[in-house]
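A.B. asks: with the input below, show me the fold.
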Amino acid sequence: MRDKRTLPVAILAMAPAAMVLLIAASVLYGAKSISAGEIWHAVVSFNPDSVDHQIIMSSRLPRAVGALLIGAFLAVSGALMQGMTRNYLASPSMMGVSDGSVFAVTLCMVFWPSANPNVYIVSSLIGSALGAATVFGLARLIPNGLSPVKLAILGSIIGTFLSSTAQALSTYFQVSQNISFWYNARLHQMDPELIRLCIPFAIFGLALALAASKSVSALSIGEEVATGLGIRTGLAKAVAVVAVVLLTGVSVALAGKVAFVGLIIPHIARFFAGSDYRWIIPVSGVLGGVFLALCDIAARFVNYPFETPVGVVTSLIGVPFFLYLIRTRGGAQRE
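C.D. replies: Presented below is the predicted three-dimensional model:
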């Protein structure tokens, strides 16, 4: 009989090679043709006077790295949310977490236009916490509000309200041109300095996610079972929520709202890794990074040579997947 850990171990072992290949492909393909040799020279002997080297190091390489990181962060966030709530439709984009981040960044840009990147990161983190607290707080006030379909509807309503309010504010205060980046998730505008600033928050969020993984495995079976196993459910949920807020907030700060990654990838990770979140979380991270990087590469060819927001590609995959989940699993919580 095949060891149940064979597939997740194989996925994690192949991850470094897959990421290197995806970074190379992402840097290679774009509106301007750049040879593989030129990419190598840019990495080992950067020439600041070379236009190609500037494009590679300041645009394409940060874009490739950013896509891998954001995909990983959103997938891990989705896995934590689905396991903690036993809700197969839970994800940052569906539960208002991402929209809360965009709303907070908009407020920051309207009322503090001279803020440095650190302030945008903190604003995004506060917004993601606001979005999550609003959706789950209201869900507890509604009969059966934590059921998958009702929670998804409530998350969509709150998310739409937050994003619409943000867009209205940005239009009224004439900052819509600046804030459009956060609405359309344009990875080609990735800021290398912002990536560097976000890394400490992301590392802490991933550490919390891994620390909570065993407890989330128990919570995914049922809160009564988790309590019977000696899990401090309140503490476990708090740790998981902080991890989701950190990872989602960082993702939105880097590239804006990216939909469906946190919904799709955890389901695929469970297919490969089983029900143990000590494996689901790292596998989700790897698959999420690979998925978003592939979507970003595909987005460049939708309307070549013009850029297409990566959210278009993720939505083309995510909407049918969402409808499939509704059709096959109905409105019951995950068993």
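
A.B. asks: please make it C-alpha for all contacts and neighbour counts, starting now.
C.D. replies: Noted.

A.B. asks: go through the longest helix along the chain and flag the buried ones.
C.D. replies: Using DSSP state H, we find that the single longest helix of the chain is helix 192-221. By 16 or more other Cα atoms under 10 Å, the buried positions in helix 192-221 come out as 192, 194-195, 198, 201-202, 205-206, 208-221.

A.B. asks: helices and strands around it, which ones?
C.D. replies: For helix 192-221, the elements it packs on are helix 61-85, helix 117-141, helix 223-228, helix 233-255, helix 277-299, judged by 3 or more Cα pairs under 8 Å, 6 or more residues apart in numbering; DSSP states H and E.

A.B. asks: please provide the structure for the following sequence as well, for comparison with the first:
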Amino acid sequence: MPAREVSTLAGLRVVPARHPGRWVATAVVAVLLAMVVSSLITNDRWQWSVVAEYLTWPSVLTGLWGTLRLTFVAAVIGFGLGTVLALMRLSRSPLLRSVAWGYTWVFRSVPLILQLLLWYNLAYLYPVLSFGIPFGPAFAEVDTLSIVGKFGAAVLGLGLSQAAYSAEIVRAGILGVDQGQHEAAAALGIPRARQQLRIVLPQAMRTIVPTSINEIIGLVKGTSVVYVLAYGELFYTVGVIYGRNLKVVPLLMVAAIWYLVVTTVLTVAQYYLERNYAKGALRTLPPTPVQRLRWTVLATTSRLTGRELPASVPPAYAPRAGHLVRTGGDR
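C.D. replies: This is a model prediction of the structure:
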């Protein structure tokens, strides 16, 4: 390097890069967050003691179990039937494609609360359900009310409605698989059904899983609509309790806390499922929240103490170099 350039670089001083916009935004958000926390703590009308009392109330826990049971059964029906509908939409049979499209169109068009009420009143239309040959003899008959009660109507409404949305999620995931995979499987003489089950669907799961977990999270909250059937899920249960003791806001907060707990567990599961399915697509997996926290603590300690970061910490967490400012020397 020429001596002139060396002398020029020697006259430069490294100063930290400044980000005034970031600091202003951080200050504004911190003030707003402090205001919210202060309001929650100082406003006695929240009645947090009542919230703590009813959080583990036996009736509330029973309602929570009702919500979880509804979510599980409806999710199994929804995603099982949704996968079948997705494969029907991709079938070469015009009849199968038309039926699957019609199902999706109807159940996505009718509001969920209306579907629930229709299923609950199914006994009005069909007091007895018959199973047999169409326009022919019936092999078995059963009383409709013995099958489609409150729980049955809730499961049918939630599960069949979810199947319409799940079908589009699965279909989009299958269509997202590279066409070369289909062609290679066909060239090897693999049957079409085996292609879908062993080659296409495993690759499509990378796209299907994140959206499916989001749908399940929405299904957890969607079970609150079942209150119109007077079924004992979480939202209906807290409504019955605050209808008796008039502690409306504290009981609503009890329900909100439990919904937060359930959705948080599902969100954590979603993160690790996404991370698992990303193994085949990424060279380096994204860090877990625990790793991020550890690296952030080490980087902060390094900035404050001047110690070197361990080699295991990624460069993105290292203190950023400043920009050069000319303080002397020739131009």
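
A.B. asks: TM-score for the pair, please.
C.D. replies: After superposition, the two chains reach a TM-score of 0.30 (TM-score structural alignment, normalised by the length of the second structure), with 144 aligned residues with a Cα RMSD of 5.5 Å.

A.B. asks: if we can go back for a sec, any idea which of the helices and strands packed on helix 192-221 of the first structure is most buried?
C.D. replies: Sort these by mean neighbour count, taking mean count of other Cα atoms under 10 Å, and helix 61-85 sits at the top with a mean of 28.

A.B. asks: quick one: it to helix 277-299, angle?
C.D. replies: Counting by axes from the mean of the first three to the mean of the last three Cα atoms, to 10 degrees, helix 61-85 of the first structure lies at 140 degrees to helix 277-299.

A.B. asks: other SSEs contacting helix 61-85 of the first structure?
C.D. replies: Looks like helix 61-85 of the first structure contacts helix 6-28, helix 192-221, helix 233-255, helix 261-273, helix 277-299 (3+ Cα pairs under 8 Å, 6+ apart).

A.B. asks: out of the helices and strands packed on helix 192-221 of the first structure, which is closest to residue 43 of the first structure?
C.D. replies: Minimum separation from residue 43 of the first structure across these (Cα to Cα) falls at helix 61-85, 9.7 Å.

A.B. asks: for residue 108 of the second structure, which non-adjacent residue is spatially closest?
C.D. replies: Sequence neighbours aside, residue 164 is the residue nearest to residue 108 of the second structure in space, at 6.3 Å (criterion: Cα to Cα, 6 or more residues apart in numbering).

A.B. asks: ok, back up a step: could I get the helices and strands packed on helix 61-85 of the first structure as JSON lines with distance to residue 67 of the first structure?
C.D. replies: Output for those, formatted as JSON lines (distance: least, Cα to Cα, whole Å):
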{"stretch": "helix 6-28", "distance to residue 67 of the first structure": "9"}
{"stretch": "helix 192-221", "distance to residue 67 of the first structure": "11"}
{"stretch": "helix 233-255", "distance to residue 67 of the first structure": "9"}
{"stretch": "helix 261-273", "distance to residue 67 of the first structure": "11"}
{"stretch": "helix 277-299", "distance to residue 67 of the first structure": "5"}
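
A.B. asks: follow-up on the earlier one: with distance to residue 319 of the first structure added, can I get the helices and strands packed on helix 192-221 of the first structure in a markdown table?
C.D. replies: Output for these, formatted as a markdown table (distance: least, Cα to Cα, whole Å):
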| stretch | distance to residue 319 of the first structure |
| --- | --- |
| helix 61-85 | 16 |
| helix 117-141 | 21 |
| helix 223-228 | 30 |
| helix 233-255 | 20 |
| helix 277-299 | 14 |
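
A.B. asks: who wins for proximity to residue 327 of the first structure among those?
C.D. replies: Residue 327 of the first structure lies closest, by Cα to Cα, to one member of those: helix 61-85, at 17.8 Å.

A.B. asks: just the angle between that closest one and helix 261-273, please?
C.D. replies: Computed by the same axes, to 10 degrees, the angle between helix 61-85 of the first structure and helix 261-273 is 70 degrees.

A.B. asks: give me the distance from helix 61-85 of the first structure to the chain's centre.
C.D. replies: In this view, helix 61-85 of the first structure has its centroid 4 Å away from the chain centroid, taken as Cα atoms, centre = their mean, to the nearest Å.

A.B. asks: what's the following helix or strand after it?
C.D. replies: Following helix 61-85 of the first structure in sequence order, the next helix or strand is helix 97-111 (DSSP states H and E).

A.B. asks: find the nearest non-adjacent residue to residue 287 of the first structure, please.
C.D. replies: residue 265 (6.6 Å).

A.B. asks: please enumerate the helices of the stretch 101-250 of the second structure.
C.D. replies: Using DSSP state H, counting those that start in this stretch, the helices of the stretch 101-250 of the second structure run over 112-120, 122-125, 150-175, 179-187, 192-195, 201-222, 234-245, 248-277.

A.B. asks: of those, flag the one that's most buried.
C.D. replies: When these are compared using mean count of other Cα under 10 Å, helix 150-175 is most buried, at a mean of 23.

A.B. asks: re the thing from before, gap between the residue nearest to residue 108 of the second structure and residue 89 of the second structure?
C.D. replies: 12 Å (Cα to Cα, to the nearest Å).

A.B. asks: same deal with residue 122 of the second structure?
C.D. replies: 28 Å.

A.B. asks: try residue 10 of the second structure
C.D. replies: For residue 10 of the second structure, the distance to residue 89 of the second structure equals 69 Å [Cα to Cα].

A.B. asks: more neighbours: those two, which one.
C.D. replies: Set residue 10 of the second structure next to residue 89 and count neighbours by other Cα atoms under 10 Å: residue 89 wins out with 22 against 13.

A.B. asks: which residues are in contact with the more buried one?
C.D. replies: With contact set as Cα atoms under 8 Å, 6 or more residues apart in numbering, residue 89 of the second structure has these partners: 96-98, 100-101, 171.

A.B. asks: with distance to residue 151 of the second structure added, can I get those in a markdown table?
C.D. replies: As requested, the contacts of residue 89 of the second structure are arranged in a markdown table below (distance: Cα to Cα, whole Å):
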| residue | distance to residue 151 of the second structure |
| --- | --- |
| 96 | 30 |
| 97 | 31 |
| 98 | 31 |
| 100 | 26 |
| 101 | 28 |
| 171 | 29 |
